[in-house]
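[1] fold the following and give me the result.
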Amino acid sequence: MGCTGAGILPQGPVIGAVAGTAKLTTSIRPPERPFLSVSWSFNEANIITSTSKNVTDAGYADRIFLDRATASLELRDLRLEDSGDYTVSIMPDGGLRQEGKITLNVYALISGASISSPSAVLIEDKSSTNLTCEASGNISTTVWIKDGRPLRPSERVVFSANNKTVFLQPVHNSHHGTFQCRVSNPVSSLTVAHNLIVNFGPHNVSIVGPSPISPGPGVALQCIAASVPPANFSWTFNGNDTHVNSSLYVIEQLEVDNFGNYTCTARNTVTMMENSTFLNLRASCTAPCCSFSMLLVGALTLSLK
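    Reported below is the predicted structural model:
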């Protein structure tokens, strides 16, 4: 006897999680007269045959439910070994036998995700390191994220074939911060974070302060630098040490003799690097007091000579 049945099961695959439930649902409407028989097989081995009674394979006892009216099958307490091809065979009361096949993929839930990295002091352009993402369960995809954005391969960033490990060769100041690894499969996903410390700098040293400025009330000069760890600062005025060792240089009362070159030097005690910048603090002149101020500055300069 011939058979039909194309389309009685979806194309699939059906996805299930370990310890969960999967439904292999047919598109058949309940017939007016019950099917003469319904049978399901797994990888060509029969698991249940239903005629006037149900005969179930011992390995599926209490784990399957057959909807006799539609021939749909429900599998419970799923196991990884339940992954495979399922075939249904239906003999209607009159008409041709119907058959359909569908694949079930069972995945273990992902758990215990973590990122490991060698313990070492990292210095920009001098050190290299790697980050490895590990987790339990069936991992389909691994995605790396840096500071909330997808991490892309580059001359310094290289991924292993399965994306499990990312190599930073050598580290850059942009690598300082939070790395995330997101591992996922069709039934679960986990994201784990790792804070990577890259010592760098000082870079981009600058002095923030008003110039030109009129003599009078005090003024503060702020030295800033991009540095990990934070930089130490020192100041000189016209080449002379001021004994000020903080990022803030405060002039309580701005006098004519306070005008000149203020140099800030930033030092990093880990990278052993230092960088300097200067600000020429000069007077803002408006006649007639400007003329008097400039004459005074000139007189002071002559007297110093």
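
[2] contacts, neighbours, all on C-alpha from now
    Fine.

[3] for A231, grab the count of nearby residues.
    If you count neighbours by other CA atoms under 10 Å, A231 ends up with 25.

[4] that one touches T269, doesn't it?
    Yes: under the criterion of CA atoms under 8 Å, A231 makes contact with T269 at 7.5 Å.

[5] residue boundaries of the helices in the stretch 151-300 of the chain?
    Counting by DSSP state H, counting those that start in this stretch, the segments of the stretch 151-300 of the chain that form helices are 289-304.

[6] quick one, strands of it?
    For the stretch 151-300 of the chain, the strands defined by DSSP state E, counting those that start in this stretch occupy 157-159, 165-168, 177-185, 188-196, 198-208, 216-228, 232-237, 240-241, 248-254, 260-267, 274-281.

[7] which one, of those strands, ends up nearest to D125?
    Among the strands of the stretch 151-300 of the chain, strand 198-208 comes nearest to D125, with 8.7 Å by CA to CA.

[8] one more to put side by side:
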Amino acid sequence: MEMNQEGALAITLLGLLQCCLASAAVEIQASPHPAVVGATLTLSLSPPPSMKRGTWTVGGSLILNWEGAEEAVVPSYSGRVTVNVLTGALTLSSARVADSGVYVMQSTDPQLQASATISVYEPISNVVLKANQTDFIEFNTSAVASCSVSSGSSLSFLWMNGSSEVTASDRVQLTDGNSSLTVVNVSRYDPGPFRCRVSNPVSNGTSDPVSFTIIYGPDHMALTVNGSLSVGSNLTMRCSAQSNPPAQLSWAFKGDSLNTTGPLLELYAVTEDQSGPYSCVAFNNHTNMNSSIDSLVTITKSGSKPQAVDVWLLSLLLSVGFLFSWQDVAVPSVHGRL
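    Model prediction:
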């Protein structure tokens, strides 16, 4: 009795081993893969076996079974699937995204089993980027942009700022599966252009660019003085400020407004009375902010060079006079010896 039980157990284990070996020896090959919506998908077995019966399932649900030349298709797949009753190859037409899943083929004659994960994707079309607004005052609000498509499945979103990829940070938030971009407290360094790139394994698309107008300033002012700081010379002062839109620039001297606007203040044939503090005032009528910068200008008298020339001439004259004096002393002594 024990021998019979041991023999039966051995036969059962051998059968399971043969089944597993047979299953491992066959694999499913899909063409095309990944598949596009509407395509005809063929799932063939490699190497091609010779089978008399079998079944196909996806996600645990029956698609069809066959025995000999007869096949039975589940109504929901009627007209869309066929099977090669000799090799077990399954053909699925008009593929849908819902057809994605784990496909399993099982055969009892011979004992075979194989499985494969199949993906069907809908191509991407019409990528659109929309922003809540495009004009901002710096540090005053946040920019929100969303990316959408007219069609497509299994979408992956990538944001670009110019030629650089946008990544999440303290000021940049990517939400809704990365389809939404938020820039917190927009600054002058966030004008874009921004683009959204959407992709899946069978297609990709990029939106048209969207740029932001950031209103800021005036700040970071600079003032330069060019020319000679001497009486009678001409001077040019140049003022600049970071501002959008460009700041309105005006000038003042000793606190009194000058009748001059713009980045340049030009002074001709200056006098000592024009020495003192000069101010450049910048105003942005969109932010209603102003800023100023001062420079102390000192105009000095000229004439240092002529004074230097007079001293040189005086030294020369003294040297010549010394030579004549020496000759007057030397001549009488010579006559005395004669």
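
[9] after superposition, what's the TM-score here?
    In this superposition the chains share a TM-score of 0.70, using TM-score structural alignment, normalised by the length of structure 1; 283 aligned residues with a CA RMSD of 4.2 Å.

[10] which helix or strand contains the residue nearest the centre of structure 1?
    Closest to where the C-alpha atoms of structure 1 average out (CA atoms, centre = their mean) is I145, at 2.4 Å. Element membership for I145 of structure 1 (DSSP states H and E) is strand 141-146.

[11] give the buried residues for that strand.
    For strand 141-146 of structure 1, a neighbour-count test (16 or more other CA atoms under 10 Å) marks T142, V143, W144, I145, K146 as buried.

[12] and for stretch 311-322 of structure 2?
    Residues of stretch 311-322 of structure 2 classed as buried by neighbour count (16+ other CA under 10 Å): none.

[13] so who does K23 of structure 1 touch?
    V14, S72, L73, E74, L75 (CA atoms under 8 Å, 6 or more residues apart in numbering).

[14] the helix or strand containing it vs structure 2, mean deviation?
    In the assignment (DSSP H and E), K23 of structure 1 maps to strand 22-24. Compared with structure 2 after the fit, strand 22-24 of structure 1 shows a mean deviation of 4.2 Å (mean CA distance after the TM-score superposition for structure 1).

[15] the next helix or strand after that strand - contacts with which helices or strands?
    As assigned by DSSP H and E, the chain's next helix or strand after strand 22-24 of structure 1 is strand 37-42. Where contact means 3 or more CA pairs under 8 Å, 6 or more residues apart in numbering; DSSP states H and E, strand 37-42 of structure 1 is packed against strand 45-50, strand 84-91.

[16] can you redo those strands as CSV with mean neighbour count?
    Converted to CSV, these look like this (neighbours: other CA atoms under 10 Å):
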stretch, mean neighbour count
strand 45-50, 18
strand 84-91, 20
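
[17] distance to P30 of structure 1 added to the ones you listed, as CSV?
    Output for these, formatted as CSV (distance: least, CA to CA, whole Å):
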stretch, distance to P30 of structure 1
strand 45-50, 15
strand 84-91, 12
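
[18] can you tell me which of those is nearest to A299 of structure 1?
    Of all those, strand 84-91 comes closest under CA to CA, at 96.9 Å.

[19] about what we covered before: mind telling me the two of the contacts of K23 of structure 1 farthest from one another?
    By the measure CA to CA, V14 and S72 form the most distant pair in these, at 13.1 Å.

[20] between the two, tell me which one has more neighbours.
    Neighbour count, other CA under 10 Å: between V14 of structure 1 and S72, S72 has more, with 20 against 16.

[21] wouldn't the more buried one be in contact with L24 here?
    Yes: using CA under 8 Å, S72 of structure 1 and L24 qualify as a contacting pair, with a distance of 5.7 Å.

[22] overlap in contacts of V14 and S72 of structure 1?
    K23, L24.

[23] so which of the strands of the stretch 151-300 of structure 1 is nearest I115 of structure 1?
    Short answer: strand 188-196, nearest of the strands of the stretch 151-300 of structure 1 by CA to CA, at 6.3 Å.

[24] so what angle separates the directions of the closest one and strand 141-146?
    Put simply, strand 188-196 of structure 1 runs at 30 degrees to strand 141-146, going by axes from the mean of the first three to the mean of the last three CA atoms, to 10 degrees.

[25] list the buried residues for strand 188-196 of structure 1?
    Within strand 188-196 of structure 1, the residues that count as buried by 16+ other CA under 10 Å are S188, S189, L190, T191, V192, A193, H194.

[26] excluding residues flanking it in the chain, which one is nearest the fourth one?
    The shortest distance from T191 of structure 1 to any non-neighbouring residue, by CA to CA, 6 or more residues apart in numbering, is to R182 (4.2 Å).
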